[in-house]
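1. sequence and computational prediction follow.
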Amino acid sequence: MVQSPCVRNCCLDTDDVCMGCGRTITEITGWHHAEPAEKQAICQRAAERMQQRRHNIMLRVARQSGTNDSN
């Protein structure tokens, strides 16, 4: 059985992706009907989205701190 990546921190961003687990709204609503192989694929995509989100946040912070250093 594939465990849901849900962390009970549901908040959708402007792309309808959960900021807590990284799943799209379609993936969230279809989870209970998905086959195990599809659940694995959903978990993989969600993990990749969360990794990309963290990367984007780090870039944004680095840019902001670089801007602050030049003042």
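-> Ah, there it is. Residues are numbered from 1 along each chain as shown.
2. from here on, just use CA atoms for contacts and neighbour counts.
-> Will do.
3. need the contact list for residue 63.
-> Residues near residue 63 by Cα atoms under 8 Å, 6 or more residues apart in numbering: none.
4. that one: which element?
-> Assigned by DSSP states H and E, residue 63 falls within helix 36-69.
5. now do the buried residues in that helix.
-> 39-40, 42-43, 45-47, 49-50 (16 or more other Cα atoms under 10 Å).
6. use this one as the comparison:
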Amino acid sequence: MKSPCNDICTIDRPSGLCVGCGRSLSEIAEWGSASPGRKREIFSLLPGRMEQLTAKPKR
């Protein structure tokens, strides 16, 4: 499974999530060794996280 990384690697400090892909630092670190099932699990969380990140007011 292809990584959801899109080269926008910036961590949102309050949430701890990447604003480019929605993964946490631990999920990014484990991606290369994660099982296909774990990758699907992470992928399933990303749409909701990205929605939350983009709904935040910009400072």
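-> That came through, no problem. Keep in mind it's a predicted model, so treat the numbers as computed, not measured.
7. circling back: with distance to residue 13 of the first structure added, can I get the buried residues of helix 36-69 of the first structure in a markdown table?
-> Below are these laid out as a markdown table (distance: Cα to Cα, whole Å):
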| residue | distance to residue 13 of the first structure |
| --- | --- |
| 39 | 21 |
| 40 | 23 |
| 42 | 18 |
| 43 | 18 |
| 45 | 16 |
| 46 | 14 |
| 47 | 16 |
| 49 | 12 |
| 50 | 12 |
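8. that older thread, distance from the chain centre to the helix holding residue 63 of the first structure, please.
-> Chain-centre distance of helix 36-69 of the first structure: 7 Å, with Cα atoms, centre = their mean, to the nearest Å.
9. any figure for the gap between the most centrally placed residue in the first structure and residue 29 of the first structure?
-> Nearest to the mean C-alpha position of the first structure, counting by Cα atoms, centre = their mean, stands residue 22 at 2.2 Å. Distance, residue 22 of the first structure to residue 29 of the first structure, using Cα to Cα, to the nearest Å: 13 Å.
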